[in-house]
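Student: show me how the following folds:
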Amino acid sequence: MSDRATRHEVGDSREASATRCIAALAFLNFVVVTSEFSVVGMLPAMAADLGISVQSSAYFVSVFAVSASLLGPVLSFYAQALEPRFFLLAAASGYVVSNGVIALWPDFHVILFMRAIQGALLPAVVGVSAALALRLAGAQRDAWAISRLNVGVVAVSIIGIPLCAQIAQGLRWSYSLALLAALAAVAAFALSKVVVREDRPIERLSGSALKAVLNQNFQLHLLVSFLVFSALFCAYSYITILLGDVLGAEDKWLASLLLIFGLSGVIGNNLAGRYAGHSLVATSFTVLALLAGAVSAIVLVQANILVLLVIVIAWGAAHSAAFVVTQLRMFREGKGAATVAMALNIASCNLGIATGAAVGAWSFEAFGPDGLLTATLGFLSVGAGLYSVVLTQRVLPNSLQPD
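Tutor: Have a look, this model is predicted:
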């Protein structure tokens, strides 16, 4: 009896330790993703302070995305061979230094260089964090681990971006970067306390690991991620304008609806973590359908505030859930090379974010909300269709095998 109790206590202790570690990893993810997106709301202030045009300041966003897409997977391939605690502390320190340098040395070329470093680190941070979280949680709880880790990303739109924008407007934009440097230092300290040093890396560098993410099926999954995130940010980039058009004279509700959108992400994140582990395919198609319905309703339905509230909750939940199902899908597809698989997925998603925002801007300027809806539904339809084809290709060879 006492041995059974002891084993139970050891199990509880390990689960509590894993939970603390994943929480620290989620906080680091919060810092690095906030570092990426918070700059968007500060571009006018940065341009005025640096004496450059707003168009030129947009390079601070694009250089991050390009670096994440091109350099991130390469860095991740080598990061997987490092001891995870060492890499995570080094990466957190990189964000301390880069954000600190931008805050203290606000020069156009210096900022570009620091943003390129941050972009290269982000996919590796997300990949190593996910691989470590999945190792701690176990294969049977992979969806739970991804959803808990994604809490950090959900918090970006609720806390990170609004807080940085408020500081930039009330004080100076450089203070926001100083805050992010301080938060990165807090993340490094937390990780040093809860992440146990191991003698083994996350994954061993091998030809089979590279082969796992270079096969045709995996590349098609990356294209699905690209299309889904293009759809997400084609619509999300114009959420303020879309809600403003529906609200009309009642635009006093706009700030509240945006906050509710962010908070709804917590619901979507938790539901995706609960159901995707049991049925990833069904959950994925449900999320895409919910997203298509919500965006269509925003554009086509003349809703009162209560109906609009329901639509915004559905949209916010689907938006966040898409992150979870996409990451889980890529992790399972690239098993054996989880770090590189997740990094390639982040790179593909970043390309999707940039493409979706650009196509959304063009379609909205050319055809208004109807054009934006058409572009969003186009990305979603092609993404869902390609996902169906990929699933069919996986099943078909097995069905053709002789008995």
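Student: please make it C-alpha for all contacts and neighbour counts, starting now.
Tutor: Fine.
Student: so which residues of the stretch 101-250 of the chain form strands?
Tutor: When secondary structure is read from DSSP state E, counting those that start in this stretch, the stretch 101-250 of the chain shows no strands.
Student: ranges for the helices of it?
Tutor: Taking DSSP state H, counting those that start in this stretch as the test, the helices found in the stretch 101-250 of the chain are 108-137, 142-149, 151-155, 161-170, 173-194, 207-212, 216-236, 239-247.
Student: okay, those in CSV with distance to G316 and mean neighbour count next?
Tutor: Listed next are those as CSV, based on distance: least, CA to CA, whole Å; neighbours: other CA atoms under 10 Å:
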stretch, distance to G316, mean neighbour count
helix 108-137, 22, 24
helix 142-149, 15, 26
helix 151-155, 10, 24
helix 161-170, 16, 18
helix 173-194, 25, 21
helix 207-212, 33, 15
helix 216-236, 10, 24
helix 239-247, 11, 17
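Student: I have a second one here; can you model it like the first so I can compare?
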Amino acid sequence: MPLALAALALAAFGIGTTEFVVMGLLPTIAHDLDVSIPDAGYLVSAYALGVVIGAPLLTLAARRLPAKTTLLSLMGLFTVGNIATALAPDEPVMLVTRFVAGLPHGAFFGVGAVVAAGMVSADRTAKAVSMMFLGLALANIAGVPLGTYLGTRMGWRSAFVVVAVIGVLSVLAIAVLIPRQEKAAPTRARDELAVFRRGEVWLALGTVTVGFASIFTVYSYVAPLLTEAGGFSSASVSWLLVLLGVGMTVGNVIGGRAADRALIPSLYTALAALTVVLVLFALAVPLKVTAAIGLFAAGVAGFSLGPIMQTFIMSKAPDSASLVSASVQSAFNIANSLGAYLGGLTISAGLGYTSPVWLGALLALVGLVMAVVVTTATRHGQGPETLSVRQPQLNNQK
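Tutor: Prediction:
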């Protein structure tokens, strides 16, 4: 189902663009709305809060709907949120619209991952999930740089108009290309939430949070790292971010293929590789060539975790795959905030701009230890290395 997966990837591209493009447009938005840059920074937090809250709530609310209907509804809300953001007259209103735009983010990826897994054989599920997340990786290569360029040239509102157009195109693509699905079997919210009584699920989500926090300690401060510690010019940073985005895309593809072959060994390998790569990156920053190579490698190692961890957490609760998969996005955004906060603490403590990279390596190592603990604890139970989820019923009609 390559075209159906492309529809999911297009939606992921739009979601990834709107999540990160605001970071590059903060000075422009702050000036236009007459607020300080730190105040404008709350727009990033508002979106993340929407993701954290919306992921479980909207997934539960849509549990009795066909998955295709849920995907269409979520992308409709996403589109409305971005149109409202483009029209926001001031910062208080924009905080609300960014929150609304973030609400469907986690639920879409949660339901979309299960739909993608249901369209392929069991030995290709991680690859299918990675194809959806490929859109998220491509957003860092094309969507965010182009949105930032357009926003600075034609006004920040134009960037969100383009994102809204992508949302409309995604709705049309999902409507045409995703097969129709049977109505979900009736379930009670209490039964769905019972999955969170399992300690292994919380430990798995903790592994996701710590693992991704290691990436965001670096990603949050990559610009000053490259200019202050690496000696690059400010003009070079945008091209280096494209290089990072290419690394993320490559890592996403590698992670999907590796997880299908051996899920648990791939999880160990990705976290171990990320630990080593970040240590080498920290050492390589003073030399421009090695710094660029290290940045690319960090993108590969970091985003190989995406499909691996998404598949891993779904394997911990196959009967509630949509809910726990959506919860991964909540964990991802908590990791985003946590990584930025912890990385900022090391810089404020006077440890230098490479200190977030060293901290990221430490967090990746902690994530590896947590992964070993959660997989060892369930090895004598059902700790599967291949995904077997309650998949939606598909038919050939569209």
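Student: can I get the helices of the stretch 101-250 of the first structure in TSV with distance to A58 of the first structure?
Tutor: Below are those laid out as TSV (distance: least, CA to CA, whole Å):
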stretch	distance to A58 of the first structure
helix 108-137	10
helix 142-149	29
helix 151-155	22
helix 161-170	16
helix 173-194	15
helix 207-212	34
helix 216-236	17
helix 239-247	19
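Student: if we compare the ones you listed, which one ends up closest to A375 of the first structure?
Tutor: Among the helices of the stretch 101-250 of the first structure, helix 216-236 comes nearest to A375 of the first structure, with 7.4 Å by CA to CA.
Student: now do the closest one: which elements does it pack against?
Tutor: Counting contacts by 3 or more CA pairs under 8 Å, 6 or more residues apart in numbering; DSSP states H and E, helix 216-236 of the first structure packs against helix 305-333, helix 338-400.
Student: what is the last one packed up against?
Tutor: The one in question is helix 338-400 of the first structure. Where contact means 3+ CA pairs under 8 Å, 6+ apart, helix 338-400 of the first structure is packed against helix 59-70, helix 72-79, helix 108-137, helix 216-236, helix 280-300, helix 305-333.
Student: mean per-residue distance, the first one versus the second structure.
Tutor: Spelled out, that is helix 59-70 of the first structure. Superposing on the second structure and averaging over aligned pairs (mean CA distance after the TM-score superposition for the first structure), helix 59-70 of the first structure comes out at 1.5 Å.
Student: which of the residues in that helix are buried?
Tutor: 59-69 (16 or more other CA atoms under 10 Å).
Student: report the aligned residue range of the second structure for that helix.
Tutor: Counting by TM-score structural alignment, helix 59-70 of the first structure pairs with residues 42-53 of the second structure.
Student: residues touching M309 of the second structure, list them.
Tutor: By CA atoms under 8 Å, 6 or more residues apart in numbering, the contact set of M309 of the second structure is 208, 267.
Student: looking at the first structure, name the residue matched to it.
Tutor: So, by TM-score structural alignment, M309 of the second structure is matched to T326.
Student: show me what I117 of the first structure aligns to in the second structure.
Tutor: Residue pairing (TM-score structural alignment): I117 of the first structure is matched to V100 of the second structure.
Student: for the nearest residue to its match once chain neighbours are set aside, give me its contacts.
Tutor: Distances taken as CA to CA, 6 or more residues apart in numbering put G81 closest to V100 of the second structure, at 5.4 Å, once the chain neighbours are dropped. For G81 of the second structure, the contact set (CA under 8 Å, 6+ apart) comprises 97-98, 100-101.
Student: check which helix or strand covers the equivalent of G81 of the second structure over in the first structure.
Tutor: Taking TM-score structural alignment, the alignment pairs G81 of the second structure with S98 from the first structure. Element membership of S98 of the first structure [criterion: DSSP states H and E] is helix 84-104.
Student: out of the helices and strands packed on helix 216-236 of the first structure, which gets nearest to A231 of the first structure?
Tutor: When these are compared by CA to CA, helix 338-400 sits nearest A231 of the first structure, at 4.7 Å.
Student: tell me what angle the closest one forms with helix 108-137.
Tutor: Helix 338-400 of the first structure and helix 108-137 are oriented at 60 degrees to each other (axes from the mean of the first three to the mean of the last three CA atoms, to 10 degrees).
Student: tilt between helix 338-400 of the first structure and helix 280-300?
Tutor: If you take the same axes, to 10 degrees, helix 338-400 of the first structure sits at 110 degrees to helix 280-300.
Student: so what's the counterpart of V276 of the second structure in the first structure up against?
Tutor: Correspondence of V276 of the second structure to the first structure, assessed by TM-score structural alignment: G293. By CA under 8 Å, 6+ apart, the contact set of G293 of the first structure is empty.
Student: for G293 of the first structure, give its distance to V301 of the first structure.
Tutor: 11 Å (CA to CA, to the nearest Å).
Student: ok, V310 of the first structure next?
Tutor: Using CA to CA, one gets 12 Å for the distance from V310 of the first structure to V301 of the first structure.
Student: ok, now Q140 of the first structure?
Tutor: Counting by CA to CA - Q140 of the first structure and V301 of the first structure are separated by 42 Å.
Student: quick one: map L220 of the first structure onto the second structure.
Tutor: Match for L220 of the first structure (TM-score structural alignment): L203.
Student: if I pick its match, what's in contact with it?
Tutor: By CA under 8 Å, 6+ apart, the contact set of L203 of the second structure is 370, 374.
Student: circling back to that earlier point, which one of the buried residues of helix 59-70 of the first structure is nearest to S225 of the first structure?
Tutor: Using CA to CA, S69 comes nearest to S225 of the first structure of the buried residues of helix 59-70 of the first structure, at 13.2 Å.
Student: excluding its backbone neighbours, what's nearest that closest one?
Tutor: Leaving aside its sequence neighbours, S69 of the first structure sits nearest to A347 (CA to CA, 6+ apart; 4.1 Å).
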